[in-house]
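>>> Here's a sequence, model it:
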Amino acid sequence: MSDQHQGLVAPAAAAGRGASEVNHVSQLSQDLAHLCRSEEFCDVVLSVEGHRFSAHRAVLAARSEYFRALLFGGMKESREKEVTLTGAAVGPFRVLLQYIYTGQMSLVGLKEDTVLDMLGLAHQYGFTQLEEAVSQYLEAAVRAGNVCVIYDMARLYRQSALLDVCQSFMDKNAACRAAAPQLLHNQGVREVISRDSFCAAEVDIFRAVSRWTAANPELDSAQLLAAVRLPLVSMQDLVNVVRPSGVISPDAILDAIKTKVESRDRDLPYRGCLLPDENVCTPRHGAQTVRGDMRSFLLNGDTSAFDMERGFTRHAIDDACSDNCIEVRLGMPCIINHIKMLLWDKDMRSYSYYVEVSMDECDWVRVVNHSRYHCRSWQTLYFPPRVVRSIRVVGTNNTVNKMFHLVSLEASYCSRPEPTENGLIVPRENVATLQRSAMVIEGVSRSRNALLNGDTDKYDWDHGYTCHQLGSGSVVVQLGQPVLLDSMRMLLWDCDDRTYGYYIEVSTNQRDWTIVCDRSRSHCRSWQVVTFKRRPVVFIRIVGTRNSANEVFHCVHFECPAQCEVERHTDDPPAPEPAEDEPEDEQEGAAGPQTPGAVGGERRFSFELELPVEEAAAAVFGDQCEP
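Okay, the predicted model is just below:
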């Protein structure tokens, strides 16, 4: 190939200065701006409110599908020298035309009305990026004086993110919005006051709607008035405020009184403050612990400095007295769907409990019921959104004594809750982790929770696995709280070609066990995926039944549900099948080249797995086991 066809190689110094890249976009923008201001090469005139703007068809068509269809789509405008545009104001269109040519616009220097008009023009002419940019600018510019007009514009142009910002602002300033709703469109007013999170006194909302209907007598206000929650208005205000206004029929007032008298408090359509993903169970938001012993610790935010004497709130567990509980009263009615709390977890004890919420501290709704399950450490709870003023936690069991201990309590509205079914989480991510409060309560290992630390690479003959002797004990994992599972995955020790047999049982109380997988007569190795019908699970018991190399069952990693996106040992050959003329029990006793936990495959051991994990590990590994 001749030198003239060879690619040039830039000198290192020049390359370091960026000389290999040519970027003259700013100059291009300036040249096009000059072209826009001059009338050179113009081939079309755009008429807006009588003002004439010279332009270039090719530029307009290249920048906008709207103008491409208008000027080159075969319509009469494609043949005319002057095209009249309707629905646009002169000032905003002049700014838009400059943007069409340069791709630049300074929103900060524009009046608010012009920015709002720009949102409409960008939507009308199909400038999607500009529409998004203007919408984001308006999100940051929302305030009490303009929220109504911005809200109506966002509704008109279907800007969902901008709508959310406006709604959130009006929710936080509901009392002010209820005092002055006149600027909103009929549909906008109805949407705003229909939200559970528009938390203002209902009588004030009624007064605001009455003023709106008086200011707009030509519009049908029936649907708007129907959005007022009359059962939330006090009896006195129904008689002295609503009835004299004449805008609500006597029958509707009587129906509201009937609902107030006959309905349970839990069934009333309360309004509450909505603070997404923010803990409202804090003194900063006015929350306080009103029942329980040692109340000062529960809401102080300290989840580490607690021991057997202090750092928690408690109550006595008494089956004969249902009033024993830990109760928190929020500073205001709040919409919540998520509670996170820390049970005292300095040892291996488990608790059972239920959680109830209320608005009047008389009529309680049970949103979580874990009274039949064993739970420990951090509890992550989800339930349908409710307006709540009080939260109480009632302990029903402690596996060590008759006291219920709670270290921390948080409540919030979670914008991305985990899926639930029948009150239990259906997890997508692995919950058999230390971060989710799972732990190994039976089994032998140099480290108690080696099975759950997520390490599937660093294991060998002596480290990185949990085991038990065949015919004695098992490996048991306790999850932090009950969840609904339908799959599991585990990694059997696979540093040689040995195979294992095992079965898996699950339980919610460590007394009643159900087998979900039986591979006791199979020849299994490396990664194992187990699926079964979805069911509540707290405890998982893995029982080894065979090892083709020795008398110990070894497991490196366990997870639930199965995280199948993690690939490992995909190229492993299938486990060997037993020879037809070779008894299976002889295969189980076959010694491998080396045995995990037993040097040279000669050391055999037996122990009771009821021992604490560290003591059992010492019995197996001797002096080599770390404390």
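>>> For the rest of this, base every contact and every neighbour count on C-alpha atoms.
Fine.
>>> wait, what's in contact with residue 130?
With contact taken as Cα atoms under 8 Å, 6 or more residues apart in numbering, residue 130 is in contact with 119, 122.
>>> what's the answer for residue 326, then?
Residues touching residue 326, when contacts are defined by Cα under 8 Å, 6+ apart, comprise 289, 290, 291, 292, 313, 314, 315, 392, 393, 394.
>>> Over to residue 403?
Contacts were defined as Cα under 8 Å, 6+ apart; by that measure residue 403 touches 314, 315, 316, 317, 395, 397.
>>> cool, residue 368 as well?
354, 355, 356, 381, 383, 423.
>>> in which helix or strand would I find it?
Assessed by DSSP states H and E, residue 368 sits inside strand 365-375.
>>> ok, and for the next helix or strand along the chain from that strand, which residues are buried?
If you walk from strand 365-375 toward the C-terminus, the next helix or strand you reach (DSSP H and E) is strand 378-398. Along strand 378-398, the positions that meet the burial threshold by neighbour count (16 or more other Cα atoms under 10 Å) are 378-383, 386-398.
>>> Ok, stretch 214-230 next?
Of the residues in stretch 214-230, those scored as buried under the neighbour-count criterion (16+ other Cα under 10 Å) are 221, 224, 225, 227, 228, 229, 230.
>>> hang on, the fifth one packs against residue 208?
Yep, that's residue 228 we're talking about. No. The pair residue 228 / residue 208 is not scored as a contact, 10.2 Å apart, by Cα atoms under 8 Å.
>>> Second chain to compare with the first, below:
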Amino acid sequence: MHVTWGRNIGTTVQSEEDLYFSANSENWFDMSSLGAFDTYTSDNDWVSVEKMVPPVETDDMITTRDVSKLCEDISSLYLNEKFSDVILVLDGEKLHAHKAILARCEYLEALINDGSQHLQQSEIAITDVSPEAFKKLLKFIYTVSTITITSNVGLIVEVLELARQYCFKDLENATIQTLKSALNLKNICSTLNIANLYDLSDLKQACHTFVDQNALEIVTGDGFTDLSQKSVIQLLERDTLLVPEIEIFKSVSKCKLNDDDDNLVIGSVRLSWLTVEDIVSTVWPSKLVEDEKLLGAIVEIVEVKAKTSVCRAKKCMKNNHNWRKIDL
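You can find the predicted model right below:
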């Protein structure tokens, strides 16, 4: 077999030991991926290749340990007076910082380099932000540490809002990941509202998946009434809520919405999936649905001879994967 990669084309070898190769440089070819010796059958077989010279380590090579040490050294400067060339004044508190590091955030870089106000100043006032949230942002700039998952979702949201205000995409992404990891029955509704408020599709999808997995607890829980109109309608449009329709109606009827919102939200309840008894005993007395619509739903229910209230979805197993279907 003839091979023409590398240097010194035409060099002939009779064994694999005659080759030097490395997969760590674009100048070397990994013979294991080439497969040249897959066809090497005996010592009498000759392979024409370029003899490759092994790479030599140089002083300018950077190792993972070097990068780790660099990050550690930069992190040690967080709120450190050493080499500080700017002071951020936040709610009366002075935070020592370093312009070169603050430049990781474009907003702060622009603030520092604003010649008309700040270029010659050693102190810069930071206003209209949460002091605690700003410190989280500042720490992220120095350490790239992820936001700690705590029960204080409010603080995480403040950091997210600040990251968006400062156009700091890295921090925004890290905060979203934290919110996704922190989802629980207590904060799911407020987090879904946040996802819709800022149109965070990734976070929204994570919330919807969590709701699907805990539908009954969430729909019948106290937090459901705190959902925004948009959040409620999005959930009611889904076919994957494993909750009896009557429970959905009961929860929706408790939501604090104005008249226009009521019409949109109540309209998302699937009346024909209720029983006649549900309509007569619960829906009709609420006066939230027009009599004409209730009559139409009753006719449809009778036609399909529904005996019990049904769920929107039913969990099934197929090929070791969860899949859902509408249970009519």
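>>> Overlay the chains and give the TM-score.
Comparing the two superposed chains by TM-score structural alignment, normalised by the length of the second structure, the resulting TM-score equals 0.66, with 266 aligned residues with a Cα RMSD of 3.8 Å.
>>> on that earlier part again, counterpart of the strand holding residue 368 of the first structure in the second structure, which residues?
Strand 365-375 of the first structure corresponds to no residue of the second structure when matched by TM-score structural alignment.
>>> Ok, stretch 194-205 of the first structure next?
So in the second structure, the equivalent range for stretch 194-205 of the first structure is 237-248, judged by TM-score structural alignment.
>>> what's next to that stretch, contact-wise?
Stretch 237-248 of the second structure is contacted from outside by 211-212, 215-216, 219-220, 235, 268-271, 273-274, 278, 309-315, 324-326, using Cα under 8 Å, 6+ apart.
>>> try 6 Å this time
By Cα atoms under 6 Å, 6 or more residues apart in numbering, the list of residues contacting stretch 237-248 of the second structure from outside reads 212, 215, 216, 310, 311, 312, 313.
>>> before we move on, back to that, may I see the contacts of residue 368 of the first structure arranged in CSV, with distance to residue 107 of the first structure as well?
Conversion of the contacts of residue 368 of the first structure to CSV gives the following (distance: Cα to Cα, whole Å):
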residue, distance to residue 107 of the first structure
354, 54
355, 50
356, 50
381, 45
383, 43
423, 49
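>>> pretty sure residue 322 of the second structure is in a helix, no?
No. When the secondary structure is assigned by DSSP: H, G, I helix; E, B strand; the rest coil, residue 322 of the second structure falls in strand instead of a helix.
>>> Look at it and say how many residues are nearby.
For residue 322 of the second structure, the count of nearby residues is 9 (other Cα atoms under 10 Å).
>>> ok, for it, nearest residue in space, not its chain neighbours?
Using Cα to Cα, 6 or more residues apart in numbering and skipping the chain neighbours, the partner closest in space to residue 322 of the second structure is residue 316 (6.2 Å).
>>> Surely that neighbour is within a strand?
Yes. Secondary structure of residue 316 of the second structure (three-state DSSP): part of a strand.
>>> Can you get me a residue count around it?
11.
>>> same question, residue 43 of the first structure
By the measure other Cα under 10 Å, the count of residues near residue 43 of the first structure is 14.
>>> Surely it and residue 54 touch.
No. The criterion here is Cα atoms under 6 Å, and residue 43 of the first structure misses it with residue 54 at 7.6 Å.
>>> can you tell me which residues contact residue 291 of the first structure?
Contacts of residue 291 of the first structure by Cα under 6 Å, 6+ apart are 326, 327.
>>> Could you measure from it over to residue 389 of the first structure?
Taking Cα to Cα, to the nearest Å as the measure, residue 291 of the first structure and residue 389 of the first structure are separated by 14 Å.
>>> Any buried residues in stretch 113-132 of the second structure, and which?
For stretch 113-132 of the second structure, the neighbour count (16+ other Cα under 10 Å) marks 118, 123, 124, 126, 130 as buried.
>>> which other residues reach that stretch?
Applying Cα under 6 Å, 6+ apart, the external contacts of stretch 113-132 of the second structure come out as 86, 87, 88, 89, 90, 112.
>>> what's around the third one, how many residues?
Just to be clear, that refers to residue 88 of the second structure. Using other Cα under 10 Å, the number of residues around residue 88 of the second structure comes to 17.
>>> For it, what is the corresponding residue in the first structure?
Structural alignment places residue 88 of the second structure opposite residue 45 in the first structure (criterion: TM-score structural alignment).
>>> State whether its match is indeed within a helix.
No. When the secondary structure is assigned by three-state DSSP, residue 45 of the first structure falls in strand instead of a helix.
>>> Surely it touches residue 51?
No. Using Cα under 6 Å, residue 45 of the first structure makes no contact with residue 51, being 9.7 Å away.
>>> what touches both of the two?
With contacts defined as Cα under 6 Å, 6+ apart, no residue is shared by residue 45 of the first structure and residue 51.
>>> thinking again about what came up before, can you tell me which of the contacts of stretch 113-132 of the second structure is nearest residue 257 of the second structure?
Relative to residue 257 of the second structure, the closest of those is residue 90; by Cα to Cα it sits at 38.4 Å.
>>> Mind jotting down where the helices sit in the stretch 151-300 of the second structure?
Counting by DSSP state H, counting those that start in this stretch, residue ranges of the helices within the stretch 151-300 of the second structure are 153-165, 169-181, 188-197, 201-213, 215-219, 229-236, 245-252, 259-266, 276-278, 284-286, 291-304.
>>> Against residue 162 of the first structure, how distant is the residue mapped onto residue 175 of the second structure from the first structure?
Structural alignment (TM-score structural alignment) places residue 175 of the second structure against residue 134 in the first structure. From residue 134 of the first structure over to residue 162 of the first structure the distance is 10 Å, taken as Cα to Cα.
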